[in-house]
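In: Sequence first, predicted coordinates after that:
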Amino acid sequence: MVPPAMFDEVSFASYIPDPNEPSQAVAVAKAEEFAQKVAKIRGGGRRGLFGKKAPATGAGLYLDGGFGVGKTHLLASIYHSSPSPKAFGTFVELTHVVGALGFNQAVEQLSNHSVLCIDEFELDDPGDTMLVSRLLAELSQRGVSIVATSNTLPGQLGEGRFAAQDFLREIKKLGSIFETLRVDGPDYRHRDLPPAPDPIPSDELHELADTVDGATLDSFDELCRHLGTLHPSRYKKLVEGVTAVYLDGVHAAPDQSVALRLVVLADRLYDESIPVTVSGAKLDEIFTPEMLAGGYKKKYLRATSRLLALSRFEVTAS
């Protein structure tokens, strides 16, 4: 549970705030303060009657904002600045860890960490919400600080998806753990850049794929079918060692389940900075207007932003 390779070298100093967006400079300062607080909590604690220290309650910070404003950059900077042991992962990866270890073992494994950094905090079902709410409450009480990023304020997580009273009660608990910090600004991935490249003809796509060592070439439909046979936690393994991805016959996702799998794949490709070239439809046409009007809108917009950025990455021919 470490930051993706793209964020191996980032720091507070390497975050360049947009001068037109004052919230970004504030966010850098607050994030740096939080990292200092993490170290202090980990080294502190209250001494008890018999000389044993009781752990201080962990701190909480929630970075909210649109796509491409540098929230993951700040999250990784907090991770790099915090004492070990520490953990970094997406919300989905965190639920996978709990599923693999079991709740009690996950608490034990993480409770000696200084900080848990959670990227892309999103709640897709009440079960995950209650699981994570309980996990974070337990870890916070044991002195683990928690920092998360999302495109939705804690009180609005799950909005448009579920209305169960139990779900809403858990949402409020989560919100109480964090100090919320808003980060505004345009998506840096597309700031002052030309439009993403258009799809290319299928025969040209095949020719290009043959010139690149380590590239993959797949029919979009076959890829979608294959993703349905794998648990999303395995998508990271799927792209290991891939230098470029070529997709033939791209079109709108046929349904929500396929679309959500493509979101996870887009995230893993982006983590590894793997260029994407396609034939067929444009990458911003994968998610239909109906999908973009639903409860997963922010997921789809983030995935589109990342796929368009990957389509601009330079591919090195062998």
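Out: Received it, and whenever you're ready, just let me know what you need.

In: CA atoms for contacts and neighbours, from now on please.
Out: Noted.

In: Give me the buried positions along the helix or strand harbouring A39.
Out: Under the criterion of DSSP states H and E, A39 resides in helix 22-43. By neighbour count with 16 or more other Cα atoms under 10 Å, helix 22-43 contains the buried residues 23-25, 27-28, 31-32, 34-35, 37-39, 41-42.

In: For it, give me every contacting residue.
Out: With contacts defined as Cα atoms under 8 Å, 6 or more residues apart in numbering, helix 22-43 is touched by 12, 15, 17-18, 56-59, 61, 69, 74-75, 78-79, 81-83, 114-115, 143-145, 181-185.

In: gap between the next helix or strand after that helix and the chain center?
Out: Next along the chain after helix 22-43, taking DSSP H and E as the criterion, comes strand 46-47. Remark: strand 46-47 is offset 36 Å from the chain centroid, using Cα atoms, centre = their mean, to the nearest Å.

In: Which elements pack onto strand 46-47?
Out: On a contact count with 3 or more Cα pairs under 8 Å, 6 or more residues apart in numbering; DSSP states H and E, strand 46-47 meets strand 53-54.

In: How far does the helix or strand just after the strand it packs on sit from its chain's centre?
Out: Where DSSP H and E defines the elements, the next helix or strand beyond strand 53-54 is strand 60-65. Remark: strand 60-65 is offset 13 Å from the chain centroid, using Cα atoms, centre = their mean.

In: Also stretch 26-46?
Out: Distance of stretch 26-46 from its chain centroid, counting by Cα atoms, centre = their mean, is 22 Å.

In: what about the helices in this protein?
Out: When assigned using DSSP state H, the helices of the chain occupy the ranges 22-43, 71-81, 91-101, 103-110, 126-141, 165-177, 202-210, 220-227, 235-238, 256-271, 289-292, 297-312.

In: looking at the ones you listed, which is closest to P194?
Out: Of all the helices of the chain, it is helix 297-312 that lies closest to P194, at 9.4 Å by Cα to Cα.

In: Put this next to the first one:
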Amino acid sequence: MDGPITPAEAQRLPTTAEGPLPAYRARVAAGVLRADSAQELAAETLQDLWRRLRGYEPRQEEPDKPGGGFMSRFFRRKPVDEAPGNAPQGLYMVGEVGRGKSMLMDLFFDCADVPRKRRIHFHQFMQECHARIHAWRKQNGHDADPIPPLADSIADDAALLCFDEFQVHDITDAMILGRLFEALFAKGVVMVATSNTAPADLFKGKPGRDAFLPFIHLIQQKVAVLYLQSAQDYRRDRIHGLPTWHVPADGRAERALDNAFYELTGQRHGQPKTLAVLGRQIEVPQAVGGVARADFDALCGKPLGPADYLAFSTHYHTLVLDGVPRLGPDNFDRARRFITLVDTLYEHRCKLVASAAAVPDQLYEQGENAAMFQRTASRLMEMQSQDYLGLPHLT
């Protein structure tokens, strides 16, 4: 990004009926984006897919019955016609964080002339799949196979699926994906995805990976892999210019965090999200892509533990945290959770933008365990440094 134009203003620039490549070049010409040869190559590849997908509809939709939502369609297990076998090959964009993958996919999605299309974060997609499987089994019994009706339901909603941040960390997800995507591809669904991980490295080193290999081979057949090798980390550039610790936690600090969230996401407010951890749900008050926002009590005032903070830190690369209070023996449960949260963020090189009652080394000055907090204060100071802000996120 150059100049005073924000990411949200970039998104409000008119898209074009001519495809993502002209849309990308228009943003470069307007000074909204910097010219980047790797991004332009990706835009050219997306342009080719855009041409092949114009008007793409692998089947004729059947009208819904009155009062039917997606769950009623799901339970009807309405069959979907098989694709004619000429579905365009999708695209899987691989690159380090901040290289513009999501921006390029959004341009493509906005321009895509496909009657039924959906753009979704992959983690959210998998949560929806698990919820639908649970609902199906509750209705039909645990012996019933939920994958065919799940594939029917997904294909009924979208012929083009665009996934942001395609990652597989959970063995339960790995067990579902092979059969699900085999069915989706058979129905002509086209996938476009962004990821930090090449298909061949998905679920690498995890127990049960051998059973996951057929899915990797399927992905390699059905989508082309493009490596986005831009040397510039644009996300890191944005956070480099932002103050990250605001004292005191007053109205001015709240406005500063509002602006930081806007600069990092292009949106004034995020959407509530949930993370599944060991069969439980962690509520995230606001999130857009890899940026989350929460107040101190939402993350440290509830009985969360290391596994919860691990899931949070691997899923989000940046946390905007409101209202860190002074800490001490009287609120040590919350202080202990905050210490665990900071340790986990630090270990995964997550970025933290926060408002607080004091600077880090004055948050917990007196009483039992004050000495233990010194390491946390030191880490909070380091996390404000330009060197730390330049580190890549570790998932």
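Out: Now that the structure is in, tell me what you want to look at. Please read all numbers here as calculations on a predicted model, not as lab measurements.

In: hang on, the earlier thing: need the winner for burial among the helices of structure 1.
Out: The highest mean neighbour count among the helices of structure 1, using mean count of other Cα atoms under 10 Å, belongs to helix 71-81: a mean of 24.

In: could you give me the residues in structure 2 that it aligns onto?
Out: On the basis of TM-score structural alignment, helix 71-81 of structure 1 is assigned to residues 101-111 in structure 2.

In: once aligned to structure 1, how far is the matching stretch on average?
Out: Superposed on structure 1, stretch 101-111 of structure 2 shows a mean distance of 1.7 Å to its aligned residues (mean Cα distance after the TM-score superposition for structure 1).

In: Show me the contact partners of that stretch.
Out: Against stretch 101-111 of structure 2 from outside (Cα under 8 Å, 6+ apart): 15-20, 23-24, 39, 42-43, 46-47, 50, 93-95, 119, 162, 164, 192-194, 228.

In: Same question for stretch 115-130 of structure 1.
Out: Contacts of stretch 115-130 of structure 1 with the rest of the structure, by Cα under 8 Å, 6+ apart, involve 38, 72, 75-76, 79, 82, 85-91, 94-95, 110, 144-151, 157-158, 161-162, 166-167, 170-171.

In: Can you tell me what R52 of structure 2 aligns to in structure 1?
Out: So, by TM-score structural alignment, R52 of structure 2 is matched to K37.

In: and if you look at L202 of structure 2?
Out: Using TM-score structural alignment as the criterion, L202 of structure 2 maps onto L157 of structure 1.

In: residues contacting its match?
Out: Taking Cα under 8 Å, 6+ apart, we find L157 of structure 1 in contact with 122-123, 171.

In: for L61 of structure 1, same thing?
Out: By Cα under 8 Å, 6+ apart, the contact set of L61 of structure 1 is 34, 146-148, 178-181.

In: Of the residues you listed, select the buried ones using a PyMOL command.
Out: To isolate in PyMOL the members of the contacts of L61 of structure 1 that are buried, counting by 16+ other Cα under 10 Å, one can use:
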select buried, resi 34+146+147+148+178+180+181
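
In: what's the farthest-apart pair in the contacts of L61 of structure 1?
Out: Based on Cα to Cα, the longest span within the contacts of L61 of structure 1 runs between I146 and L181 and measures 13.5 Å.

In: Do me a favour and get the end-to-end distance for stretch 287-300 of structure 2?
Out: 17 Å (Cα to Cα, to the nearest Å).

In: how about that stretch: buried residues?
Out: The neighbour-count check on stretch 287-300 of structure 2 (16+ other Cα under 10 Å) flags 287-296, 298-300 as buried.

In: Go through the contacts of L61 of structure 1 and name the one nearest L310 of structure 1.
Out: Of those, the one sitting nearest to L310 of structure 1 (Cα to Cα) turns out to be A148, at 24.3 Å.

In: can I assume the closest one is in contact with A87?
Out: No: A148 of structure 1 is beyond contact range of A87, at 11.8 Å (criterion: Cα atoms under 8 Å).

In: How much space separates the counterpart of T129 of structure 1 in structure 2 from P199 of structure 2?
Out: Here T129 of structure 1 is matched to A174 in structure 2, going by TM-score structural alignment. Distance, A174 of structure 2 to P199 of structure 2, by Cα to Cα: 13 Å.
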